[in-house]
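In: Sequence first, predicted model second:
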Amino acid sequence: MQRFVVYRLNRRGCNMFISVTTRALTLIFALLFTLSACTPAQRAGTEQAADPMAIEISPNDTRAYRALVLENGLRLVLVSDPEAEKSAAALAVRVGSLQDPAEQQGMAHYLEHMLFLGTEKYPEPSEFDEFMSQNGGMLNAYAANDHTNYMFEVNNDALPESLDRFADFFKAPMLYPEYADKEVNAVHSEWSMRSASDGFILFSLLSETINPEHPFSQFNIGNLETLSDKPGSNLHEELIAFYERYYSANQMTASVLSNRSLDELEMLARDVFADIPNREIAAPQVDVPPVRDEDVGILLSYRPQMEMRSLFIDFIIENNRDEYAYKPNELIAYVINSEMPGTPAALFRELGWIDSLGAYAQPDIFGNAGLFRIGVDLTETGYQNRETIVGVLLNYVEQVRYEGIGEHYYDELNTVLQNDFAFLRRSGGFQYTTSLAANLLYYPFNHVISHSYTLVEYAPERIQRVLDQLTPERVRVTFVSPEQEVDTPIPFTDGFYSRAALDMETITAWRSEAQQFVVQMPAVNSLLPDDLSLVAGDFHQRPQHVVDQGSVSAWLMRSERFQEPRAEVRIQLYQPFHHRSLEERMARSVLMDMFALSQQALAREASIAGVSFNLSAGDGLSLNLSGFNDKQALLAERVLTDFAQFEPTTAGVEQSVDRMRRNIQNARLRFPVQQLMPSFNRLMRLPSADTDAQLAALQNITTADVKAVRDRLLRENTLRMYVHGNYSATGVSELASKVAALGGVDRTRAVEHAPIVTPRSDLHISWQEDVDLDDTGFLDVWILPAEDLNNRAHAALLSEMMRTRFFTELRTEDQLGYSVGVTQVGLEDFTGIGFLIQSPVRGPAPLLERFDAFRAGYRERLANMSEQEFRQFQQGVLTNLTQPPQTLAEEAGRFIGDWQNQRYRFDTRTRYQQELENTTLSSVQAYFDRVFATENSARILVQLRGRNFREIDFATIEGLEVIESLDVWSREQLGGE
């Protein structure tokens, strides 16, 4: 069972505005509120019935669907998938942080936390967590600006009981006062973890600089200050009032997926959801404009916590989500994002000014309005020319507005969307039901799946209406760099900013300076697939060795399950490199960084056409291709030819060295919990080096060094290939021949993996450092010196069994931190168990004491566990392992590991399943005693001590060796001095 509560639209990435969780408020569903109905799904491309509840699905989708509107107004989608090994459900409520009371900011997020903690029918606060854990489940939730979404996944046989528990959240949550106080601490910990994050701070900067009367300007996470009793505002009373005001069935949508029939699912759904109270409320509306006249035509400056240089060009636009079928925003972003020759992105990259450029719209981010943003990541040289870059982009937007977006761009995007939808990839039930429930808040039933792929007609007037809002007079420009002068704190963050008017005289000067650069709209995409047919030939049950020529080896797996014109291709030009010097390894990294940037135009063109590629270097070159297979061979040849002809420049090397320096230094400012496993890997995977040594090696890299590494990587190679999907043996052989000719293939050798520190029973080590962050990060890993699948099976099962209890005790009960977990830790064929936490309230030594106390308590719990409870845990882990793959890529992944490790029986997964099936309660109890005995296991501690805990000792155990230097440690383990 996994649970990690997500609060915010910017949770998943550094770009805080790109998110699937931001949704607009629309009225397009009014006709659906009146009655219950159910209709079969319709295939895309067929004549649609008049019934607006007929769900349009991909021809590639074999699942059955049903749309329902219950008597209480709740709308839901049911999905019957006979192959599903697990069931999933989600429920979304049309309320988010935009509805937070001014006196209790963060309320929507706080309520999302509280609903998990007991209901009238199931009053125990951890009951649902425990039930999920025992039945192979996981649960989650998030609160966005305009909606809140709750979801779970569980073993099929536990669906009825799970739905009963889940639905009770929305009928009779306990909202215990005593847990209300505790859970504020969890919300506070979540805020504390993010308050120094640049992504969160930049999001807060947007909130801080719009109309202060607009609810988007409020603090939306919440902390101990904002979520508290105040004169005239009692937190617990406000919590209940918020729930009773907004949690109404007629403003809820749900989805349920299972292997059961649609009739069975409908019966279950009606049974649990039909009596959720309908308070007959109207959809929440925002009627305050997001910006005043003084909030546009402004220049914002932000000095980041990490070293980074960026600029943003923002325009406030009308909320046009209801025009999704015409995609005006997407078409405009399509031509701005292009890196075809002559476009702004291509120009800037040629000048060495940018690392990336991206345009996108969020038409409803403010509820009643949206944002169109052009974001640019800058090099140092680009930062020095930032005003010119803004001028070029504003001129380009004006050019697009003047020339219009021609129908050929519409045709190209339409082809891309039709191809994607025709062969739409499946997602797992958990993710799928989450998106269906959220989408149903904003799209009609018939487009709840297809809305992203629907493009009904070329509508230049709709495009022009958006372009007319992207004017210099209404622009908001943000510069981000360590050099920015700032003077104003950004509330509830560690950041500072400054704000100034951006008058038309300044903008005109920037645009005039930019006129020296001529840019043009993009050419047509040459990588769109022409042939979407399936190759002839037999399907395979396991990979076939189709090329075996000494220095060239290739395996092919034709998938019977995924009969689609796609393939997963892995190409390895192998040569041992891990034994080379740190300087050579760093030069390799610089080379690959430079080359990746040089390929951005090709990568974007390929991505639009439905195929992706990645060229990396470890022990030799590795080229991965994924997507439509029609142009993959052409793309592979082009990438490797470009690499062989790539000529690094002095300026390019200097920029890459600077990027890598920033990446290395910025890594030390990531959340402590995000640094734990990388620190573990640096300890246990060889060779490794201290940060200072890496930085020193970087500074000495020359253009000649980079060229030498490029040449080294293109000679004396062994070619290994794995192809999964729509290829014939002849096609694989032809591709192998082309790659061998380009890649200097003339050696026959077995693959040697980079060395590791072999776990031993006397290996007890600790990496500990003071970090320039507030919180403590702590990781405690135990690994038995056993490389067999029996050990792996027991570690996987035991870590799953402990996960929920660990979370409940340390997070829910003790409130020691927001990020808390137990995880299985893999080190080649060794498997261990790791306990981790990021804590704002405890230092390292007390955390180790609490970890030890947990293990002692769990040993007693394990000793008293019933066979039935154990079998539930075991079945949950087995179900995760045995459920059918949802995509071709997932299916390929089940064989690629064995291919990489030269296990050509391709049976590791099967043998691992057998070991899991053979585990017993007594064998797990014995494993617990064995693995958590210091005399039996290697024990690795990673201790990151934050600023607030400098006076607290690092943890220690008997016989612990503190690693002072990774350089010395690595040399010792490799047999050096």
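Out: Ah, there it is. Residues are numbered from 1 along each chain as shown.

In: from here on, contacts and neighbour counts on C-alpha atoms
Out: Will do.

In: Mind telling me what element the closest residue to Glu647 other than its chain neighbours is part of?
Out: Once flanking residues are discounted, Glu647 sits nearest to Lys707: 7.4 Å by Cα to Cα, 6 or more residues apart in numbering. Assigned by DSSP states H and E, Lys707 belongs to helix 703-713.

In: For Glu860, the count of nearby residues, please.
Out: 10 (other Cα atoms under 10 Å).

In: Which helix or strand contains it?
Out: In the assignment (DSSP H and E), Glu860 maps to helix 844-863.

In: ok, the closest residue to Asp593 other than its chain neighbours to His236 distance?
Out: Leaving aside its chain neighbours, Asp593 sits nearest to Ser656 (6.5 Å; criterion: Cα to Cα, 6+ apart). To His236, Ser656 is 53 Å away according to Cα to Cα, to the nearest Å.

In: Return the residues in contact with the residue nearest to Asp593.
Out: Going by Cα atoms under 8 Å, 6 or more residues apart in numbering, Ser656 touches 590, 593-594.

In: try it against this one:
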Amino acid sequence: MTTDRAGVKTAERVILDDHEITKSPTDKRNYRIIELDNGMRCVLVHEAQAPQASAAVSIAAGHFHDPHNAQGLAHLLEHMLFLGTEQYPDPNGYQKFISAHGGSHNAWTGTEYSNYYFTVDANHFSAALDRFMRFFYEPLFAPQWIEKELQSIESEFQLKRQDELRRLYQVHKATANPKHPFSNFSVGNLTTLIDRPEATLRQQLRQFFERWYCARRMTCVLLGPQSLDELAALARHHASPIRSGCADIWHVDEPLYLPEQLGVQIYMKPLKDARRLIVTFALPGINDDYANKTTSYLAHLIGYEGPHSLFSVLRDKHWINSLSAGGGISGSNFKDFNINMQLTEQGMQYCDDIITEVFSFIQLIREQGIDEWRYHERRISIINAFNFQEPPRASDLAPQLAVNLQHYLAEDVIFGDYRMDGLYCPKVEQFLDCMHPENMRVTLIHKNVPTELREPIYGSDYAIHPLHPDQLKRFLAPPPSSAKLPLPNPYLQHPLEFQPYPDCPAAQPVRHQILPALTCWHLYDIEFKQPKAHLYIGLQLPQVIANSTSFALARLWCELMLDRLNEECYDAEIAGLNFNLYPQQQGMTLHITGPAYAVPQLAQTILTVLQQPTYSSQRWHDLKQRLITSWRQALLHKPLNFLFSQLNVQLQPHTYSVIQLAAELEKISYRQFCEDSTALFEPAQVQLFAHGDIQLDQLSPIFQQLDQWLELNRSLPDIDLMPSLLTDLDHESLVATQHPDHAVIVVLQAWQTEVSQQGLFMLINQLIQPRFFAQLRTEQQLGYLVGTTYLPMQQIPHLLFYVQSSRVDHHHLHQAIDDFFLDIADVLDDIQPTEFEQVRKSLIRQLTDNDTSLRSRSQRLWSAITQQDHDFSRLNRIAEALEQMSLDVFKQHTQQLIETKENRIVLCAKPTRFDTPP
């Protein structure tokens, strides 16, 4: 029994201790689940060496709980909780505190749940919790900030009007049961969120908060280096003031779809050039099936991409480019099971044939697919992923567990996403029975489909019609499938286990000169107890980066190879092996990761295919068109994304605009491609990095293959990778886009490459960012996307200030950033010695902390190798430079940097043409 801050006696009930919670053998954290006296359930996570602490609160209230006459209210409430409490009324205070102590924060509003979370330096956890937990019992809802935050909600809405997924989502809502809460408008805008005669908007927020935000509807996670008892005390102290009960149990009685909304075909016109076919089956809710994961099993069978699969059959007919299965919306009383296909130009003419093939394959599953061994094989791959998972970051784990505790039994709070107890045939048969034409919705997305309706909120043009009787007849009696079910997976026949440990493992990667033009870096590393490995093969290929035509050709070559390898290596992917092949500034990189015993084997398989590539002219054409379409749609992307891409082109040598690449690729014929693609690899140098539970002698066959394939040449000229100086670029660039928003990026570049400059730019980003956000976003409400970014390029630091707006033009945005710069002396005066010290120490800790996973260590070491940091000391040297930096020196250098215009460029995005509804 303890006493809280109000002097009230309180206690918590232990629901489960660590040994009662199912967790991965690699998970060294300790857990406890408690229930506070107000009914809030809390997951406590002790991580002894954690430098930071995290907290999350999940509430069983989302946009489904919005009043019908105030749609978007839950979303507005999420925004408002950050903007002041009775104890801490400053609307920017929470963000400043979290940022000043090395942390980050965020929140989201879903359909039936909302989630709030933050990460902060561990020794400031209690102070951060004091600010955070007050969101849930003493929010201010200050009227002046409601008005301002409404502009943010409106900006977010305007931003998403051009988002294809959001537009499709809203058409989905418009064609669902209007009495089901899914049909409501979730984001909200200035039209739906208004004062009403019966209640002001502030009163509506307060009513929603009091009805739904209470401890018994909340789950909480506290994670940090504090002991479990200390975390329990923090939970009691900070969460006990949250009132216990509020609304009654809430559930949805209405079906998601009315009878006339099933057995239908929906047509939708996208803004971008797209060809997509989505076959959707309406299933009942699946929350009660999490222990068996029947839909995951069915999705595995339908979405399989190996030899003779449904995907393989449809691809070989040149009807589709991709297929995925199992996705779709889900909630307490519904689940959409989607089969989502990207069509080729030819495939647009064969939609009914494609759907018939789908039903043929579903019939094949009925007849041959309900086998225990297939389920068991799927379970093995999932359990392997669980048993040998890399520990998630605290900032990711806390919000995940908070949501999991809302859905799963307490003992499954970690394991629930992986639990597969066995094949439950009645559930399989129930779901397969739902996969019939009368229970199907077919959505075809293309610019030329016939439409007669316009969705009023996002303005999407669409149509919905019943399937024709002839279609239903055909789908109900499909011919036998020409596809086959997956065979036993050879990669799942081997147990995951460690290899023999060497006598004297190295602490850092060791360089081995295998051949004059082939260098191998190797580090045997099982610190993380992972029988896994990462293999990077970097190919320095002067011909790939010689010009934009060669680079476009190389990109298409990579796409063809990935497409070719996808089928051959799909079983490996299911078993946890992953690979990627991509062109970059020096040539190409192949990255392979997964169970260590199979990484060399998979590398040899991939190199054999790359050495002797085969592909059909039709497949070449399909992928060429897909790539060109993707590149040409860049002008429709968020203006900030396009500006970041353009900045990369301006600064980075051997980098080309996607618009330029599309134009070059359009001119390349199949014959020219076949003739020119082999020249990409002549001559070459190779730099390879093997890391993890892998021995050097396992790589010998790979060395031989590379030597046989490539024309290795040690005398290649050095490739200049240094970024352009801003003094050599146009001071201001104006880019035309086809998106209605305006955007501006202001770029500052360091004068030198010294580590002191890198440390300075990191500090500026951490200290200035919350002030920039507060002024341009919170106070001026210029746009939804506002911030700063630290961007190092070949050890030359850059600092980016960015804003995107649907409210004002780029001239206004540019002026607002300039005004912020003009006031920099006042901004710097606001930085107190205590805050500076906290941020400086936090950065030093982040730079010198131990790696948290094998993956993060591999990425760090490979980055160091490619940037010639061969003693792997750069991060430590930056930390040492930060140790020497004083507040006065920081302010002096920052003011000089921002007031000097020679090291600054501005990129602006201006809409010239866009397809947007009135």
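Out: Looks like it arrived, so ask away. For clarity, every value in this text was computed on a predicted model and none was experimentally measured.

In: re the thing from before, name the member of the contacts of Ser656 of the first structure with the most neighbours.
Out: Neighbour max across the contacts of Ser656 of the first structure (other Cα under 10 Å) = Val590, 29 neighbours.

In: What ranges does the stretch 551-700 of the second structure have for its strands?
Out: Under the criterion DSSP state E, counting those that start in this stretch, the stretch 551-700 of the second structure contains strands at 578-584, 587-595, 685-692.

In: Need the winner for burial among these.
Out: Most buried of those, by mean neighbour count (mean count of other Cα atoms under 10 Å): strand 685-692, with a mean of 24.

In: With the first structure overlaid, how far apart is that one on average?
Out: Superposing on the first structure places strand 685-692 of the second structure at an average distance of 1.2 Å from its equivalents, by mean Cα distance after the TM-score superposition for the first structure.

In: Onto which residues of the first structure does that strand map?
Out: Counting by TM-score structural alignment, strand 685-692 of the second structure lines up with residues 718-725 of the first structure.

In: Just send the contacts of Ser656 of the first structure back as JSON lines, with distance to Ile507 of the first structure too.
Out: Formatted as JSON lines, the contacts of Ser656 of the first structure follow (distance: Cα to Cα, whole Å):
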{"residue": "Val590", "distance to Ile507 of the first structure": "37"}
{"residue": "Asp593", "distance to Ile507 of the first structure": "34"}
{"residue": "Met594", "distance to Ile507 of the first structure": "33"}
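
In: Restricted to helices, list the residues you listed.
Out: Taking DSSP state H as the definition of helices, the contacts of Ser656 of the first structure contribute 590, 593-594.

In: closest to Asp548 of the first structure among those?
Out: Asp593 (32.8 Å; Cα to Cα).

In: any idea which residue sits dead centre in the second structure?
Out: Asp396 (11.5 Å; Cα atoms, centre = their mean).

In: how about that residue, what's its partner in the first structure?
Out: Asp396 of the second structure maps onto Gln431 in the first structure, by TM-score structural alignment.

In: how far away is its match from Val709 of the first structure?
Out: When Gln431 of the first structure is compared with Val709 of the first structure (using Cα to Cα), they lie 42 Å apart.

In: Check Asn901 of the first structure too.
Out: For Asn901 of the first structure relative to Val709 of the first structure (Cα to Cα), the value is 25 Å.

In: corresponding residue for Ile382 of the second structure in the first structure?
Out: Under the alignment (TM-score structural alignment), Ile382 of the second structure pairs with Leu417 of the first structure.

In: Tell me who's in contact with its match.
Out: Leu417 of the first structure is in contact with 453-454, counting by Cα under 8 Å, 6+ apart.

In: which position in the second structure aligns with the residue nearest to Glu647 of the first structure?
Out: In the second structure, Lys707 of the first structure lands on Cys674 (TM-score structural alignment).

In: how deep is its match tucked in, by neighbour count?
Out: Residues near Cys674 of the second structure, counting by other Cα under 10 Å, number 13.

In: outside of the one helix or strand the match of Asp396 of the second structure maps to, which residues touch it?
Out: Secondary structure from DSSP H and E places Gln431 of the first structure in helix 429-440. Contact with helix 429-440 of the first structure is made by 21, 23, 75-77, 86-92, 147, 149-153, 253-257, 448-449, as judged by Cα under 8 Å, 6+ apart.
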